[in-house]
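Participant: What follows is a predicted protein model with its sequence.
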Amino acid sequence: MTETNMKKGGLSDLRMMKERGETHPSGNAETTTDLPKDFWDDAELVNHTKTKEAISLRVDSDILEFFKAQGKGHLTRMNAVLRSYVEAHRSKAPR
């Protein structure tokens, strides 16, 4: 895709552009994919009912800088690290 045909905007902007017919798939975009019939048999729905809560969390500055240095989405990555910690410890806990 070249800069001349690239469009930028927020989700609401993109939805309005689509409604006006201003967005089109690129000429080389694949529109269909042939998947085996059993492709989705082992699929799992992930995080479909979990909600997130806004909190205030104090972390060491070097920890925050580490995640920020990886680019946009640092809070999502921090949440993913906490989730993997919780899941690892839940699997070890006696039931």
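Facilitator: That came in fine, so what should we check first?

Participant: all contacts plus neighbour counts: C-alpha atoms, from now on.
Facilitator: OK.

Participant: How about stretch 63-80, which residues are buried there?
Facilitator: Phe67, His74 (16 or more other C-alpha atoms under 10 Å).

Participant: gap between the two ends of it?
Facilitator: End-to-end distance of stretch 63-80: 14 Å, with C-alpha to C-alpha, to the nearest Å as the criterion.

Participant: So what touches the longest helix anywhere in the chain?
Facilitator: Counting by DSSP state H, the longest helix found in the chain is helix 74-92. For helix 74-92, contacts defined as C-alpha atoms under 8 Å, 6 or more residues apart in numbering pick out Phe67, Lys68.

Participant: elements contacting the helix or strand encompassing Glu65?
Facilitator: Element membership of Glu65 [criterion: DSSP states H and E] is helix 61-69. Secondary-structure packing of helix 61-69 (3 or more C-alpha pairs under 8 Å, 6 or more residues apart in numbering; DSSP states H and E): helix 74-92.

Participant: In addition, the following structure is provided for comparison:
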Amino acid sequence: MSVNDLNNTSRTDWAALEAMTDEDIDYSDTPPLNDKFFENATLRIPATRASDLIQLDPEVITWFREQGTEYKTLINSVLRRYIENNGDRGAG
């Protein structure tokens, strides 16, 4: 995204859009969602950020970042090694 993108004002008539009902929407250029569509469709699941799942101390993240650009892979490797070394001790 460039600085110019941030300076552009939307020309969308938001009030008119909000006032539209589903029946007012023109779907004529939308392809039908039939079996052929779904045969060729690809399911895309957005990646989940680890920071949304777990909380790491800031100094831990800082240390890993200082190890290089592949720090996320390193974190994963460290966690995987921990699991391998500790077996199913945490299951329960």
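Facilitator: Sure, I can see it. Bear in mind that the values here come from a model prediction, so they are computed numbers and not experimental data.

Participant: TM-score of the superposed pair?
Facilitator: TM-score for the superposed chains, counting by TM-score structural alignment, normalised by the length of structure 2: 0.39, backed by 41 aligned residues with a C-alpha RMSD of 2.2 Å.

Participant: And the helices in structure 2, which stretches?
Facilitator: Assigned by DSSP H, structure 2 shows helices spanning 3-7, 14-19, 35-40, 50-53, 58-66, 71-86.

Participant: Tabulate those (a markdown table), appending mean neighbour count.
Facilitator: Formatted as a markdown table, the helices of structure 2 follow (neighbours: other C-alpha atoms under 10 Å):
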| stretch | mean neighbour count |
| --- | --- |
| helix 3-7 | 8 |
| helix 14-19 | 9 |
| helix 35-40 | 9 |
| helix 50-53 | 8 |
| helix 58-66 | 12 |
| helix 71-86 | 12 |
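
Participant: one step back: give me the angle between the helix holding Glu65 of structure 1 and helix 74-92.
Facilitator: Angle of helix 61-69 of structure 1 versus helix 74-92, following axes from the mean of the first three to the mean of the last three C-alpha atoms, to 10 degrees, is 110 degrees.

Participant: hmm, who's touching helix 61-69 of structure 1?
Facilitator: By C-alpha under 8 Å, 6+ apart, helix 61-69 of structure 1 touches His74, Leu75, Arg77, Met78.

Participant: Kindly reformat these as CSV containing distance to Lys92 of structure 1.
Facilitator: Compiled in CSV, these are given as follows (distance: C-alpha to C-alpha, whole Å):
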residue, distance to Lys92 of structure 1
His74, 28
Leu75, 26
Arg77, 23
Met78, 22
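
Participant: okay, now Asp62 of structure 1: neighbour count?
Facilitator: Counted with other C-alpha atoms under 10 Å, residues neighbouring Asp62 of structure 1 total 9.

Participant: what about it, distance to Val81 of structure 1?
Facilitator: In terms of C-alpha to C-alpha, Asp62 of structure 1 sits 16 Å off from Val81 of structure 1.

Participant: Met17 of structure 1 too?
Facilitator: 36 Å.

Participant: What of Ala69 of structure 1?
Facilitator: 16 Å.
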